[in-house]
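>>> here are the coordinates; sequence isn't available:
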């Protein structure tokens, strides 16, 4: 099977293989799910299978591909340029595949432009939208595509991946990866990242102390390591869940002591809300500062 090298999501691998075997294709698919769980890799492999490996007939629809610079969102000009390619017949293969990574970043204008293609697609073209959050796509786009919802990998699957690639699997890395191969790679391949995790975990473990010094130290870490904020929030959730469930120590990460289960649950909810706020472009420093101060207050009742 062409997806044998992909870890996890066996049901989706089987579904895609059946589509290839039975040759019952849709003109559009949405591959959705969390970060780093194989969506883009499987989209690429599916595209290669459909085109017989013809790189000329697989296009990744991004701003950069169409020489549009300085835009965080996928803009309508890129989609309009792609439409010209979509209605150009394949060069070598029988099919042409358009992959749209980070499809949820498409502006409304861009989505409406793409919608016109989905309403009257050329018979040879397959469009794959890859998104972490399918709800960011217009309902009219979702209704015209087959949606495949990818799941986070199990800890055992992440551990096997690390063993196969690095010949070792640190329990801390497996747990912090949260079912994401990409997150596991980032942690396992960087001593600097692993050191940051342990430093921050040590600081957060001191939130149970009456002295608020740890709070200000944590704020400083978040300000310095803004690009790793998701990882730091994950450390907080992991330590809080261990405290809430009174887990035996599963790895050498410091523990946060003397916290009530109800308080831990409330803080986890706040951490998850803060993560969404940061991804939604709210003021980063304000969100993080409010979160950490409120966390300390909740712990101390």
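Noted; the coordinates are in hand. Source: prediction; values computed, not measured.
>>> Every contact and neighbour count from this point should use C-alpha atoms.
Will do.
>>> got the residue ranges for the helices in the stretch 151-300 of the chain?
155-166, 171-177, 181-188, 191-205, 213-224, 229-245, 261-279, 284-299 (DSSP state H, counting those that start in this stretch).
>>> got the angle between the third one and helix 191-205?
Think helix 181-188. 90 degrees (axes from the mean of the first three to the mean of the last three C-alpha atoms, to 10 degrees).
>>> just how off-centre is helix 181-188 within its chain?
Distance of helix 181-188 from the chain centroid (C-alpha atoms, centre = their mean, to the nearest Å) equals 12 Å.
>>> The second one too?
Once both centres are worked out by C-alpha atoms, centre = their mean, helix 171-177 turns out to sit 16 Å from its chain's centre.
>>> quick one: buried residues of that helix?
Within helix 171-177, the residues that qualify as buried are 172, 173, 174, 175, 176, 177, counting by 16 or more other C-alpha atoms under 10 Å.
>>> Just name the closest of those to residue 138, please.
Distance to residue 138, by C-alpha to C-alpha, is smallest for residue 177 among the buried residues of helix 171-177, at 30.2 Å.
>>> Kindly indicate which of the buried residues of helix 171-177 lies nearest residue 72.
residue 177 (25.7 Å).
>>> Could you pull up the residues touching that closest one?
With contact taken as C-alpha atoms under 8 Å, 6 or more residues apart in numbering, residue 177 is in contact with 158, 183, 184, 187.
>>> how about the helices of the stretch 151-300 of the chain, which one is nearest residue 114?
helix 261-279 (24.4 Å).
>>> Would you map the helices across the stretch 1-150 of the chain?
Under DSSP H, counting those that start in this stretch, the stretch 1-150 of the chain gives helices at 10-22, 39-51, 76-86, 108-119, 139-142.
>>> Let me know which of those helices is tucked in deepest.
Of all these, helix 39-51 has the most neighbours on average by mean count of other C-alpha atoms under 10 Å, namely a mean of 20.
>>> any idea how far residue 282 is from the most centrally placed residue in the chain?
The residue lying closest to the centre of the chain (C-alpha atoms, centre = their mean) is residue 35, at 1.3 Å. Look at residue 35 and residue 282: by C-alpha to C-alpha, to the nearest Å, they are 20 Å apart.
>>> second one coming, line it up with the first:
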């Protein structure tokens, strides 16, 4: 993937290309942006350019460093292994690029362990940290890195991305993907390719429409749904929020063009008919409160149970 093939982020791409071509590239970088924005794509294009490669393939001098499976953070031991890898000589030339994924999941101790290497990496080594939450990165790390913040693509750019990657879609499908993606290529890909994501969307939508009409037994089934997808609670509940907000917008304006979930317009209309504007606002508050609790690591089963009880009472 070359810089020219990447849609959007023009200023950042231009800055990187110019620095590489002039031999003025910093040895440490932080690429910041939400999940799916294109951090790893930009990093790979950057690595290829640094090594002078034109084909997008695996190279021994492009190291992709990820959190080990079953681990939730990058700890000091992982960073020591990373430093060993950084200190190894390049295989093919005199340059090497190390891309650290999910750098925001480094513990404070891990960041401190990496600090000296970030400050003075071996000659020819470029370190690229990919990060979703810049605020959790220590100032001492940030001050030693060049920071590139990726923003959501414009509507025109995300439409161009969708049309290029998914040629078989009709206009209505493209409109739905563009609206849902909110300028994030990864969200567009998930919307089209991730079957489980469609189960989540359909499930949360059905729960919202019917929650006030079901008996206790059915409510327990709904609780099982949330527990099944508890690892994806943020995605699941955010889906619910987009449906409720769409219902509020439709109720207030009747304008379909303002709806995010364009492929579910009939369901959105049904949701708008089932609940008053005040009740839709209450649902948003209930879901928001549940999300706050989950962020604080309160027991997820308890959170889901309480959320469903409150939704039934709306």
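It's in. Predicted model, so just to flag it, every value in this text is computed and none were measured.
>>> Give me the residues contacting stretch 21-29 of the first structure.
Counting by C-alpha under 8 Å, 6+ apart, residues outside stretch 21-29 of the first structure touching it are 19, 118, 121, 123, 125-129, 144-148.
>>> on that earlier part again, for the alignment partner in the second structure of the residue nearest to the centre of the first structure, list the residues it contacts.
Using TM-score structural alignment, the equivalent of residue 35 of the first structure in the second structure is residue 35. If a contact means C-alpha under 8 Å, 6+ apart, then residue 35 of the second structure has 132, 186 as its contacts.
>>> same check, this time on residue 111 of the second structure
Applying C-alpha under 8 Å, 6+ apart to residue 111 of the second structure gives the contacts 76, 137, 138, 141.
>>> one more time with 10 Å, if that's ok
For residue 111 of the second structure, the contact set (C-alpha atoms under 10 Å, 6 or more residues apart in numbering) comprises 74, 75, 76, 79, 103, 104, 105, 118, 137, 138, 140, 141.
>>> and if you look at residue 257 of the first structure?
Contacts of residue 257 of the first structure (C-alpha under 10 Å, 6+ apart): 205, 206, 207, 208, 209, 239, 240, 242, 243, 244, 246, 299.
>>> Could you do residue 241 of the second structure as well?
Taking C-alpha under 10 Å, 6+ apart as the test, what residue 241 of the second structure contacts is 204, 205, 208, 235, 247, 280, 283, 284, 285, 287, 288.
>>> cutoff 7 Å now
With contact set as C-alpha atoms under 7 Å, 6 or more residues apart in numbering, residue 241 of the second structure has these partners: residue 284.
>>> go on, residue 56 of the first structure?
Contacts of residue 56 of the first structure by C-alpha under 7 Å, 6+ apart are residue 91.
>>> Please apply the same query to residue 133 of the second structure.
Here residue 133 of the second structure is in contact with residue 104 (C-alpha under 7 Å, 6+ apart).
>>> circling back to that earlier point, give me the PyMOL select line for the contacts of residue 257 of the first structure, limited to the buried ones.
Those of those that count as buried under 16+ other C-alpha under 10 Å are selected in PyMOL with:
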select buried, resi 205+206+207+208+239+240+242+243+244+299
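>>> Of the contacts of residue 257 of the first structure, which is the nearest to residue 47 of the first structure?
residue 239 (40.4 Å).
>>> what residue of the second structure matches up with that closest one?
Per TM-score structural alignment, residue 239 of the first structure is aligned with residue 243.
>>> And for that match, nearest residue in space, chain neighbours not counted?
residue 268 (6.4 Å; C-alpha to C-alpha, 6 or more residues apart in numbering).
>>> Roughly how far does that neighbour sit from residue 284 of the second structure?
Residue 268 of the second structure is 15 Å from residue 284 of the second structure, by C-alpha to C-alpha.
>>> Looks like residue 177 of the second structure contacts residue 186 (just checking).
No - contact status for residue 177 of the second structure versus residue 186: not in contact, 11.0 Å apart, counting by C-alpha atoms under 7 Å.
>>> quick one: residue 259 of the first structure from residue 245 of the first structure, how far?
Remark: distance between residue 259 of the first structure and residue 245 of the first structure (C-alpha to C-alpha) = 11 Å.
>>> Between the two, tell me which one has more neighbours.
With neighbours defined as other C-alpha atoms under 10 Å, residue 259 of the first structure and residue 245 compare such that residue 259 has more, 18 against 11.
>>> where's that one relative to residue 295 of the first structure, distance?
11 Å.
>>> same check, this time on residue 70 of the first structure
For residue 70 of the first structure relative to residue 295 of the first structure (C-alpha to C-alpha), the value is 36 Å.
>>> Between the two, tell me which one has more neighbours.
When residue 70 of the first structure and residue 295 are compared for neighbours, residue 295 comes out ahead with 22 against 8, by other C-alpha under 10 Å.
>>> can you pull the contacts of the more buried one?
By C-alpha under 7 Å, 6+ apart, the neighbours of residue 295 of the first structure are residue 267.
>>> Comparing the helices of the stretch 151-300 of the first structure, which comes out most buried?
Highest mean neighbour count among the helices of the stretch 151-300 of the first structure (mean count of other C-alpha under 10 Å): helix 171-177, a mean of 21.
>>> Give me the longest strand you can find in the first structure.
strand 125-131 (DSSP state E).
>>> Okay, angle between it and helix 39-51 too, please.
Using the same axes, to 10 degrees: strand 125-131 of the first structure against helix 39-51 is 170 degrees.
>>> Strand 125-131 of the first structure vs the second structure, average distance?
By mean C-alpha distance after the TM-score superposition for the first structure, the fitted strand 125-131 of the first structure averages 1.0 Å away from its aligned residues in the second structure.
>>> which outside residues touch that strand?
Residues contacting strand 125-131 of the first structure (C-alpha under 7 Å, 6+ apart): 27-33, 39-40, 43, 86, 95-104.
>>> From these, which land in strands?
28, 29, 30, 31, 32, 96, 97, 98, 99, 100.
>>> what number of residues lie near residue 144 of the first structure?
Counted with other C-alpha under 10 Å, residue 144 of the first structure comes out at 16.
>>> ditto for the one 10 residues further on
Using other C-alpha under 10 Å, the number of residues around residue 154 of the first structure comes to 18.
>>> check contacts around it.
residue 179.
>>> re the thing from before, include distance to residue 191 of the first structure when you put the buried residues of helix 171-177 of the first structure into CSV, please.
Shown next, in CSV, are those (distance: C-alpha to C-alpha, whole Å):
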residue, distance to residue 191 of the first structure
172, 13
173, 11
174, 15
175, 17
176, 15
177, 15
